[in-house]
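Peer 1: Dropping a prediction and its sequence here:
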Amino acid sequence: MTRRELDAAGVTDPRLRAAYARCRRLNARHGRTYFLATRLLPADRRPAVHALYGFARHADDIVDDLHADATAAERAAALDRLDARLRAALAGGRPAGEPVVLAVADTAARYAIDPAHFTDFMASMRSDLTVTDYATYADLRAYMHGSAAVIGLQMLPVLGTVTARATAAPHAAALGVAFQLTNFLRDVGEDLDRGRVYLPADLLAAHGADRALLEWSRRTGRHDARITAALRAAEDLTRSVYRQAAPGLAMLDPVARPCIRTAYVLYRNILDTIREGGHAVLHRRAVVPRRRRAAVAADGLTRALAAQLRARRTHDPREDTDEH
């Protein structure tokens, strides 16, 4: 499958092919929902999506999983090295020893992705080394611009649009934010274990909760109605961002819509699972049932095949000849 995708994308350099293959493995291993949706794209666009994911995942791993006893200074230095290599690669250099950088720089060049999106992303990654909570939703949104909104903006040239890109951009950014808010809600317990709280303090306080109460609940396994109310409010907030993103689906290239629609539905299903589980995310991870995921994927595959067939008929001159 990797070979077919790279052939379709016109990637012929062996080193570059290996770099893209590395990114694909990262996506398949760590981004199961995202990877599943990506399979619905035309083969020639998948390597670019894998490259964008692979680079983001690599940076995130430096922040969280470099090695257990790495200091903040060591993580910062590793991010600085990654950033320097990325900047050099975006300027036309060929970085050594960084497959994800090689692949993402090639993708950025092929699709003319604005380098500022990568600058903003790296800034948010650095903030994770020192910022452990957010006083307000506005503060969190500033962080998510670099950590999530720019991912949607990076994706947009790869997916293609039927409107002006600037028209679709706010919706693409909102979808990136919606996905990340979903992850924050699902992973609130795991993030606490890492010393971080992504639920804004003002949202928690509005329901009588705070960081200390979350930590008590995580530590003891006990529930509290104030936490449940705050998590319910976070779910409502996240759903409102999905509504902001929704109009952008129709603005995408028709062959890309099934992929993003499937990701949209799968991630919203995480919210449904959280709600059905009583918002007990501090104590267990919300997992969408396999049968539900399969049904969404099957629907997406049907839509993708139909869209690609329509695209071939539109662009195949033999179809025009047959009709006349």
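Peer 2: Structure's in. What do you need?

Peer 1: Please make it C-alpha for all contacts and neighbour counts, starting now.
Peer 2: Noted.

Peer 1: neighbours around Gly221, how many?
Peer 2: 13 (other C-alpha atoms under 10 Å).

Peer 1: And the helix or strand containing Met125, what's buried?
Peer 2: Following DSSP states H and E, one finds Met125 within helix 115-127. By neighbour count with 16 or more other C-alpha atoms under 10 Å, helix 115-127 contains the buried residues 115, 117-118, 120-126.

Peer 1: Please identify which of those residues is nearest to His50.
Peer 2: Distance to His50 across those (C-alpha to C-alpha) is lowest for Phe118, with 15.5 Å.

Peer 1: In addition, the following structure is provided for comparison:
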Amino acid sequence: MISSELDAAGVRDPALREAYRQCRILNAQHGKTFFLATRLLAPAQRPAVHALYGFARRADDILDDFDDRQTTAQRADRLEQLGAQLFTARVDGAPSDDPALAAVVHTARKYDIGWDLFDDFLESMRMDLTETDYPNRAALEKYMYGSAEVIGLQMLPVLGTAGPREEAAPYAAALGKAFQLTNFLRDVDEDLQRGRVYLPADELAAHDVDRDLLSWCHENRRTDPRVRRALAEQLGATRRVYDYAARGIAKLHPRSRPCVAAALTLYSEILDCIEDMDFAIFSHRATVGTGRRLQVAAGGLLKAWRARMSGN
């Protein structure tokens, strides 16, 4: 399957093919919902998406592979090395032994993806080294621009648009933000274990919620009523971001719409799962069942096939 995708994408160099293959493996292992949605894209588009995921995962691993023997300074150094390697590869065209770098540089050149988007992404990753709380939504939005919105903007040239790219850009950025906000809600407990809270402190405080109360919920595997109310408010705000992002699907190239619609549907249903379990996120992980994921994927596959057959 991967060989046919790479053939369709025009990737001939053996080393580069192997780099893309490694990125695809990462996507399949760690981004199951995202990977499933990617299957709805045309084969020629898929390697680029895997490359973008692989690079983002490469940075995430530096931050989230919590080895007590690694200091913040050492992690910062590894992140700086990644940025320097990306700069060298994109400016000098020097080959990289890192599959994520080799594949993403090739993808960025092929689709004319702005290098500033990668710089903004790495800047938010640097924030993760020292920022553990966000006092208000403005501070969180600053972080999310580089960590989530730019991912949507990087994807846009690969997906293609029905009109000018700049018209679709705000919606693509919003979808990246919606996905990340969903992760923040689902992973409150996991993030606490890493010393982080990705929810605006002032909005939590309006419900008498602070880090200490969240830690109590973690330790007791229970959701305090005040936390439940705060999470419900955050969930409602996230749904509004999805509503806005959904309006941009029609601005994408027809062949890409089924993929994005499926990803939006499946990720937004994580919010439904959180509600259905009454915000018991400290004792359960909200997931969309395999049956439902396959059902959405099957419907998207039919739509994607029709779009390709019609020549779109």
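Peer 2: Received, thanks. Keep in mind that what you see is a predicted model, and the values were worked out from it rather than measured.

Peer 1: one step back: so after the helix holding Met125 of structure 1, what's the next helix or strand?
Peer 2: helix 137-144.

Peer 1: That next one vs structure 2, mean deviation?
Peer 2: Taken over the aligned residues, the distance from helix 137-144 of structure 1 to structure 2 averages 0.5 Å (mean C-alpha distance after the TM-score superposition for structure 1).

Peer 1: Now do that helix: everything it contacts.
Peer 2: 124, 127, 134, 177, 180, 198, 200, 202-203 (C-alpha atoms under 8 Å, 6 or more residues apart in numbering).

Peer 1: again, 6 Å this time
Peer 2: Helix 137-144 of structure 1 has contacts (C-alpha atoms under 6 Å, 6 or more residues apart in numbering) with 124, 134, 200.

Peer 1: residues of that helix that come out buried?
Peer 2: So for helix 137-144 of structure 1, counting by 16+ other C-alpha under 10 Å, buried means 140-141, 143-144.

Peer 1: gap between the helix holding Met125 of structure 1 and the chain center?
Peer 2: 14 Å (C-alpha atoms, centre = their mean, to the nearest Å).

Peer 1: same check, this time on stretch 233-251 of structure 2
Peer 2: Going by C-alpha atoms, centre = their mean, where stretch 233-251 of structure 2 is centred and where its chain is centred differ by 15 Å.

Peer 1: what's the farthest-apart pair in the buried residues of helix 115-127 of structure 1?
Peer 2: Maximum distance among these (C-alpha to C-alpha): 17.1 Å, for Pro115 and Arg126.

Peer 1: relative to helix 115-130, how tilted is the host helix or strand of Gln81 of structure 2?
Peer 2: Here Gln81 of structure 2, judged by DSSP H and E, is contained in helix 72-92. Computed by axes from the mean of the first three to the mean of the last three C-alpha atoms, to 10 degrees, the angle separating helix 72-92 of structure 2 from helix 115-130 equals 170 degrees.

Peer 1: and helix 72-92 of structure 2, what does it pack onto?
Peer 2: For helix 72-92 of structure 2, not one helix or strand is in contact under the criterion 3 or more C-alpha pairs under 6 Å, 6 or more residues apart in numbering; DSSP states H and E.

Peer 1: mind redoing it with 7 Å?
Peer 2: Using 3 or more C-alpha pairs under 7 Å, 6 or more residues apart in numbering; DSSP states H and E, the elements in contact with helix 72-92 of structure 2 are helix 46-64, helix 99-111.

Peer 1: quick one: buried residues of stretch 41-48 of structure 2?
Peer 2: In stretch 41-48 of structure 2, counting by 16+ other C-alpha under 10 Å, buried: 41-48.

Peer 1: Mind listing what's buried along stretch 74-88 of structure 2?
Peer 2: Result for stretch 74-88 of structure 2 [16+ other C-alpha under 10 Å]: buried residues 75-76, 79, 82-83, 85-87.
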